[in-house]
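Participant: Structure for the following, please:
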Amino acid sequence: MSLSTKNVSVTNFVLMGLVEIESFGYVCAVLALALFSFTLFLTSMIVYVTWTEKSLHEPMYILICVLVINVMFGNASYFPKLAIDLFSGCSTISYTGCLCQSFCLQLYSWVEMYTFTVMAYDRYLAVGHPLRYHTLMTNGTAKKISLAIYVFNVVIIIVSVLLTLRLTFCGVNINNVFCEIVSIQPLACNDITINVLYGTSLALFNFISCLLVIMYCYIRTVIICLKLSAESSKKAMHTLMTHILAFSIYIVLVLFIVFRYSLSTGSVLTKVDIIIPLIGTGIATSVNPLIYGIRTKALREKIVCNLYKMVGKLK
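Facilitator: Model (predicted):
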């Protein structure tokens, strides 16, 4: 299919990124499946030990579970289709499938941001108000906040999808390996001003408000940690640095992808234009389970213990 200036009734889009990497598609497909399988396994272990171990029934671990489950959700909306398309040589996606994938990836992205925000606030409460912490942040509160995050983001993203549904398209070539609303908007025949204004204002509001809360909580927590005893400070800072590391990687990769779109020139893709965002997206949707599984001592010990039990049963 070629890009046309004629108004057409689009039933399928062409993912030009898949066409560009077709020559080494099998390698990318194997890597995608390996990364997906590893993330699924590690996420399952984190959720399992948190669910079964009563000592981990705390707000922090509940929020970590929400974070890694969301990572798996983002992974599942991206990697399986990518691998199947690369193995089969298919480079198209249906209009409905495109909107569904756009919805899922956008939901993953914003739920991730809001969950990091709540985790930063949780750590601030734990360090800054230790005597009131179990009153201010209970397991029930953590669950309700997590549910509210999903409901809020589902609603605002549905509006974005509905605005996209009113568009008709003059082209079918998407310069990416997956569907995003910002990727298909330039293909529209009609005016997309409302879509762009809604998407941009929403992104700026979400990003800036969450970032300000996170920075305030982190700074306040660090200041309080400096006043604690050496042992208490070390423990609190280790947990805080784990959150900061995971959040920093997420922010860097998000900004990288945004700048990639902003600096993109022309409609012709190169392998570099595809491979770098492909790697970046893969890291963004996989790194959190690894970070929390390794750096969180309680989780690491319980995961290792359960793995030993599994190996023992196999023997």
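Participant: alpha carbons only for contacts and neighbour counts from here, please
Facilitator: OK.
Participant: What residues does Tyr78 make contact with?
Facilitator: Gln101, Leu105, Phe178 (CA atoms under 8 Å, 6 or more residues apart in numbering).
Participant: As CSV, these with secondary structure would be great.
Facilitator: Listed next are these as CSV, based on DSSP: H, G, I helix; E, B strand; the rest coil:
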residue, secondary structure
Gln101, helix
Leu105, helix
Phe178, coil
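Participant: all strands for the stretch 1-150 of the chain, in order.
Facilitator: 12-15, 92-94 (DSSP state E, counting those that start in this stretch).
Participant: so which of those strands gets nearest Ile219?
Facilitator: When the strands of the stretch 1-150 of the chain are ranked by proximity to Ile219, the top entry is strand 12-15, at 42.6 Å, counting by CA to CA.
Participant: Here is a second sequence; please produce its structure as well for comparison:
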Amino acid sequence: MLNSTQVSYFTLAAYFDTGVFKYLYFMIVMSLYMLIICANVLLIVVICMNRSLHEPMYLFLCSLFVNELYGSTGLFPFLLVQILSDIHTVSAPLCFLQIFCLYSYASVEFFNLAIMSYDRYLAICCPLHYNTRMTSHKITLLIAVTWLYAYVICFVPITLSVPLQLCSNIINKVYCDNYSIVKLACYNTTVINIYGLTATALIVSCPVTLIFYTYIKILQVCFSGSKQTRQKAVSTCTPHLASLLNFTVGAGFELVQHRFDMSRVPNMLRIFLSLYWLTCQPLFNSVMYGLKMSNIRIICKNMFFA
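Facilitator: All right, here's what the predicted structure looks like:
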């Protein structure tokens, strides 16, 4: 039996021998990572360097793009090393650091999408009071609370998991996951499970409540407003809804793998489903907002083709 003092590393059992194809997978993942870095950095620079984009919507987008870089950096370098490695192990401190990065990334992503829905609600439903309600102080406070709240709520379950006595050190995934580690514990983990469920409920319920409320109000305005109002609502809310749907579907894939037996699913498909929300969301957001937002699109075109 292993205990917490003996577990100095974890083995990631979801990897399989790909032979010479590992170099192909490495190049594919490296290309995806570089594309994510370039796209998000470009959009952050465009927003920061152009005063015309220093508006609430674009500042929230900037926070979203920074989070995409943060989450991608928590996954991709680790993934690239593991693809080339013959022994898929990771030290316990690095494993818990990755867990914190990925969990806080997901929390910030969801909270950020929630405050973006609130911003769209004010712009569409209260246009005359928008500038007085969405002040620079309020924007700073919303972004700061989003990041700090996500860090705090994700830090506690990890500190509860670190001292656990484990009966195994094998994680059946391609990256570190706190839920998978808790399942390896040699004794009852009711306290950690209760906190995990509570934290998940807080992470999900608050943003979901805000998103549902704001979109119900937006729909009411659309149905009772003019054609111009409906067009404005559609053009500004479509990228946000697409991003929210993409993230929710990806997170849903991950939750399904936690709760149900996926042993009959092909290994390659399981890996893809578990990585979808961490790899596709950062690229999806940058492409979606870069192409959909006319102001960003025009400035980028002027930068490269002027």
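Participant: re earlier: in CSV: the strands of the stretch 1-150 of structure 1, plus mean neighbour count.
Facilitator: Converted to CSV, the strands of the stretch 1-150 of structure 1 look like this (neighbours: other CA atoms under 10 Å):
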stretch, mean neighbour count
strand 12-15, 20
strand 92-94, 19
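Participant: what's the counterpart of Gly128 of structure 1 in structure 2?
Facilitator: By TM-score structural alignment, Gly128 of structure 1 lines up with Cys125 in structure 2.
Participant: In contact with its match, which residues?
Facilitator: Lys217, Ile218, Val221.
Participant: From these, which land in helices?
Facilitator: Within the contacts of Cys125 of structure 2, residues falling in helices by DSSP state H are Lys217, Ile218, Val221.
Participant: Save the strands of the stretch 1-150 of structure 1 as a markdown table, and put in distance to Thr281 of structure 1 too.
Facilitator: Formatted as a markdown table, these follow (distance: least, CA to CA, whole Å):
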| stretch | distance to Thr281 of structure 1 |
| --- | --- |
| strand 12-15 | 16 |
| strand 92-94 | 19 |
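Participant: Looking at those, which is nearest to Leu314 of structure 1?
Facilitator: Per CA to CA, nearest to Leu314 of structure 1 of those: strand 92-94, 41.5 Å.
Participant: Now do that closest one: which range of structure 2 does it align onto?
Facilitator: The aligned range for strand 92-94 of structure 1 in structure 2 is 89-91, by TM-score structural alignment.
Participant: mean shift of the matching stretch relative to structure 1?
Facilitator: Comparison of stretch 89-91 of structure 2 with structure 1 after fitting gives an average deviation of 0.7 Å (mean CA distance after the TM-score superposition for structure 1).
Participant: got it, and stretch 25-38 of structure 2?
Facilitator: Stretch 25-38 of structure 2 sits 1.2 Å off on average (mean CA distance after the TM-score superposition for structure 1).
Participant: what are the ranges of the helices in structure 2?
Facilitator: So, for structure 2 - with DSSP H - the helices run 21-49, 56-84, 92-125, 130-133, 136-161, 178-182, 190-224, 227-259, 267-292, 294-305.
Participant: what's the first one packed up against?
Facilitator: Packing partners of helix 21-49 of structure 2 (3 or more CA pairs under 8 Å, 6 or more residues apart in numbering; DSSP states H and E): helix 56-84, helix 267-292, helix 294-305.
Participant: With distance to Met34 of structure 2 added, can I get those in a markdown table?
Facilitator: Supplementary listing: these in a markdown table, determined by distance: least, CA to CA, whole Å:
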| stretch | distance to Met34 of structure 2 |
| --- | --- |
| helix 56-84 | 10 |
| helix 267-292 | 10 |
| helix 294-305 | 18 |
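Participant: can you tell me which of those comes nearest to Ala114 of structure 2?
Facilitator: Proximity to Ala114 of structure 2, assessed across the helices and strands packed on helix 21-49 of structure 2 by CA to CA, is greatest for helix 56-84 (10.4 Å).
Participant: before we move on, the earlier item: filter the ones in helices among the contacts of Cys125 of structure 2 down to the buried ones and express that as a ChimeraX selection.
Facilitator: Applied in ChimeraX, the following selects the buried portion of those according to 16 or more other CA atoms under 10 Å:
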select :218,221
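Participant: for the ones in helices among the contacts of Cys125 of structure 2, which one is nearest Ser235 of structure 2?
Facilitator: Nearest member of those to Ser235 of structure 2, counting by CA to CA, is Ile218, at 12.7 Å.
Participant: ok, residues contacting the match of strand 92-94 of structure 1?
Facilitator: Ser8, Tyr9, Phe10, Thr11, Leu12.
Participant: how about the fourth one, what's its match in structure 1?
Facilitator: Looking back up the chat, that one is Thr11 of structure 2. Using TM-score structural alignment, Thr11 of structure 2 pairs with Val14 in structure 1.
Participant: Distance check, Leu314 of structure 1 against Thr11 of structure 1.
Facilitator: 49 Å (CA to CA, to the nearest Å).
Participant: Fine by me, we can end here.
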